[in-house]
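> Have a look at this fold, sequence not included:
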């Protein structure tokens, strides 16, 4: 991976453009947070995913880029170090993150190599409340009520392939899934049609931290937001008061609508997954070269 020097005017313009996009994205969340108003759809992007708004605001060029000019403020950020021409993410930091890079590369390649499955119909949210005394989003009602929700779960196969959705299933729902999922077996199950696997591209970007460009991470965040909206429209919750028209997956028309939306999310995720995977491969080569030196 060759080094690329970014002139101060260039990288500061990119950093400002990133910050502007982020501020527009997070402003409604911050406004609600200040007022103490929870949101059953959008809070997920800031609570389940661990990157905080202050971290999201910070622009990173990615490994292999040198920030020229007045860039010394980046020396206070994890992973950065001095360079004769400015500041850069260090080879030492890259080496410390090799295990993470390898895991992400392996998972994304395994996912991309599978055919997308489009027959889960977003049932994971239903499985999370199946025969449960309470629901995860207590401030919104179940569209079909508790008994009606249970009937839908019992009428359709559970075909979840994503461990981080499966681990929230109620015990009786987990026993109904087509397979017992585990963290260890994650690369053997994930597939590119899964809305949650595509949502998690955002997570893999911020796990890579300053090693990957913030522009790519923000694209994945925008995809995650749209995937989350689909996720909750197909859920058992009645979110019409929040502006989300339900996708009634208990009906043939609803299942067809879900598949069309799922295909759109998967198509948008494909080039993003490939870009992250390619960058991981480049990082692993760069780490080997750094060790050799």
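Good, I have the coordinates. Quick caveat, the model's predicted, so the values are computed rather than measured.

> Could you use CA atoms for every contact and neighbour count after this?
Will do.

> Show me what the helix of greatest length in the chain is packed up against.
Ranked by residue count under DSSP state H, the longest helix found in the chain is helix 252-292. The helices and strands touching helix 252-292, judged by 3 or more CA pairs under 8 Å, 6 or more residues apart in numbering; DSSP states H and E, are helix 91-96, helix 98-112, helix 195-199, helix 201-208, helix 214-233.

> Could you look over these and pick the most buried one?
Of all these, helix 195-199 carries the top mean neighbour count, a mean of 25, counting by mean count of other CA atoms under 10 Å.

> For that helix, what is the distance to the chain centroid?
A distance of 7 Å separates the centroid of the chain from that of helix 195-199, by CA atoms, centre = their mean, to the nearest Å.

> residues making contact with it?
162, 165, 190-192, 220-221, 223-225, 227-228, 231, 262, 265-266, 269 (CA atoms under 8 Å, 6 or more residues apart in numbering).

> now do 10 Å
Helix 195-199 is touched from outside by 45, 108, 111, 118, 120-122, 124, 160-165, 190-192, 203, 220-228, 230-231, 261-263, 265-270, 272-273, with contacts defined as CA atoms under 10 Å, 6 or more residues apart in numbering.

> now do stretch 98-110
94-95, 111, 186-192, 197, 201, 204-205, 207-208, 211, 273-274, 276-281, 283-284, 287-288.

> Quick one: distance of that stretch to the chain centre.
Per CA atoms, centre = their mean, the centroid offset for stretch 98-110 relative to its chain is 15 Å.

> which residues of the stretch 51-200 of the chain fall in strands?
Here the stretch 51-200 of the chain has its strands, by DSSP state E, counting those that start in this stretch, at 65-67, 80-83, 86-89.

> Output the ones you listed as a markdown table; include the columns distance to residue 129 and mean neighbour count.
A markdown table is the format used below for the strands of the stretch 51-200 of the chain (distance: least, CA to CA, whole Å; neighbours: other CA atoms under 10 Å):
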| stretch | distance to residue 129 | mean neighbour count |
| --- | --- | --- |
| strand 65-67 | 47 | 24 |
| strand 80-83 | 45 | 17 |
| strand 86-89 | 44 | 24 |
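
> next up, a second structure to put side by side with the first:
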């Protein structure tokens, strides 16, 4: 069975060897999208690049470029995503890039070589299972960001040595000891200090990540950015940046609710050790869970598209 490709500049359909519908972008359209993306990335990364050049460190925003290790130059590269062909002579320049091909019968369009991509990126199964599992669960909103407190519990070796603790070491320890800690995310739990680990009611592991991650978790929602760029260039770059922007906002809350005093960097604390702070944290968390659910579903759509294109 042959599928159809619909050009974005008219109603003409072009048969391709795919059994799934494929969008064709006219050259003027995809060039405009690529330029908009570059402008968006430049605005989001310019301060980081300036600081990096000056040898300056930032306790909040560096995380987006260190823990999440996609370089700004790679983030700036625009990709249309799976199921989209680029028309025009200039599109042939993309053939020098990994995973781009010119399908037979595509009337010169250039797009993602799905079989080659899937052969080189076996992570799709894990990502799709993880995203689907998280999407199926209700959001738990009562963790209050205590993972950051557990990372500095009963230790003088804190992760951000240049930033003071709001309540000092003893005050920070008292907050940890006076709360029930229920961290479900392995990549937060693995940074707990040894004395803090037994205080967690869960025992997250990498193998159990799909069974434990839940949509209210700040880190599970920040990680949407990681899964988006790990599946690039199959994920449209606009979606990667939507995930980046959400991750950036969540990171700010993560650190504002942490034990660190970030007033010198312009961040007002969310004092989760108080009732008012807990209520504020949960409101932020609820909003992020709702917005993360939308992005998670968009990423799942990409996974489904890859499956569909690979099955023909």
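Looks like it arrived, so ask away. These figures come from a predicted structure and were not determined experimentally.

> Give me the TM-score for these two chains.
Overlay of the two chains. TM-score (TM-score structural alignment, normalised by the length of structure 1): 0.96; 289 aligned residues with a CA RMSD of 1.1 Å.

> JSON lines please, covering the strands of the stretch 51-200 of structure 1 and showing distance to residue 175 of structure 1.
Converted to JSON lines, the strands of the stretch 51-200 of structure 1 look like this (distance: least, CA to CA, whole Å):
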{"stretch": "strand 65-67", "distance to residue 175 of structure 1": "49"}
{"stretch": "strand 80-83", "distance to residue 175 of structure 1": "47"}
{"stretch": "strand 86-89", "distance to residue 175 of structure 1": "46"}
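
> Aligned to residue 178 of structure 2, what sits in structure 1?
By TM-score structural alignment, residue 178 of structure 2 lines up with residue 155 in structure 1.

> quick one: its match and residue 175 of structure 1, what's the gap?
With distances taken as CA to CA, to the nearest Å, residue 155 of structure 1 is found 15 Å from residue 175 of structure 1.

> More neighbours: the two, which one.
Remark: of residue 155 of structure 1 and residue 175, residue 175 carries more neighbours, 12 against 9, as counted by other CA atoms under 10 Å.

> what's the counterpart of residue 32 of structure 2 in structure 1?
Aligned counterpart of residue 32 of structure 2 in structure 1: residue 13 (TM-score structural alignment).

> looking at this, its match is in a strand?
No - Residue 13 of structure 1 is assigned helix when assessed by DSSP: H, G, I helix; E, B strand; the rest coil, not a strand.

> How about the contacts made by it?
Per CA under 10 Å, 6+ apart, neighbours of residue 13 of structure 1: residue 19.

> Burial check on the aligned residue in structure 2 for residue 115 of structure 1, number of neighbours?
In structure 2, the residue matched to residue 115 of structure 1 (TM-score structural alignment) is residue 138. Neighbours of residue 138 of structure 2 under the rule other CA under 10 Å: 11.

> Quickly note the distance from residue 138 of structure 2 to residue 260 of structure 2.
Residue 138 of structure 2 is 30 Å from residue 260 of structure 2, where distance means CA to CA.

> Over to residue 209 of structure 2?
27 Å.

> Would you mind giving the helices and strands packed on helix 252-292 of structure 1 as TSV with distance to residue 62 of structure 1 added?
Formatted as TSV, these follow (distance: least, CA to CA, whole Å):
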stretch	distance to residue 62 of structure 1
helix 91-96	11
helix 98-112	13
helix 195-199	21
helix 201-208	9
helix 214-233	8
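
> quick one, which of these is nearest to residue 55 of structure 1?
helix 201-208 (9.5 Å; CA to CA).

> other SSEs contacting that closest one?
Under the contact criterion of 3 or more CA pairs under 10 Å, 6 or more residues apart in numbering; DSSP states H and E, helix 201-208 of structure 1 touches helix 98-112, helix 214-233, helix 252-292.

> For residue 152 of structure 2, give me its contacts.
Contacts for residue 152 of structure 2 were tallied using CA under 10 Å, 6+ apart; they are 158-160, 165, 169, 172-173, 176, 191-196, 259-260.

> Could you check which residue of structure 2 pairs with residue 231 of structure 1?
In structure 2, residue 231 of structure 1 lands on residue 254 (TM-score structural alignment).

> Residue 256 of structure 1 reaches residue 249, doesn't it?
Yes - counting by CA atoms under 10 Å, residue 256 of structure 1 does reach residue 249; the two are 8.2 Å apart.

> So these two - more neighbours on which side?
The neighbour comparison of residue 256 of structure 1 against residue 249 (other CA under 10 Å) goes to residue 249, with 22 against 17.

> Aligned to that one, what sits in structure 2?
Aligned counterpart of residue 249 of structure 1 in structure 2: residue 272 (TM-score structural alignment).

> Could you verify that that match is part of a helix?
No - Residue 272 of structure 2: not assigned to a helix; according to three-state DSSP it is coil.

> Provide a list of residues in contact with the closest residue in space to it that isn't next to it in sequence.
Leaving aside its chain neighbours, residue 272 of structure 2 sits nearest to residue 278 (4.7 Å; criterion: CA to CA, 6 or more residues apart in numbering). Going by CA under 10 Å, 6+ apart, residue 278 of structure 2 touches 141-145, 257, 270-272.

> Buried ones among the residues you listed?
Neighbour-count burial (16 or more other CA atoms under 10 Å) applied to those gives 141-145, 257, 270-272.

> Reformat these into CSV and put distance to residue 55 of structure 2 next to each item.
Formatted as CSV, these follow (distance: CA to CA, whole Å):
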residue, distance to residue 55 of structure 2
141, 37
142, 38
143, 35
144, 33
145, 29
257, 27
270, 29
271, 31
272, 32
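
> Show me just the buried residues among the contacts of residue 152 of structure 2.
Among the contacts of residue 152 of structure 2, the ones that count as buried by 16+ other CA under 10 Å are 158, 165, 169, 172-173, 176, 191-193, 196, 259-260.

> Among the residues you listed, which are located in helices?
Applying DSSP H to those, the entries found in helices are 169, 172-173, 176.
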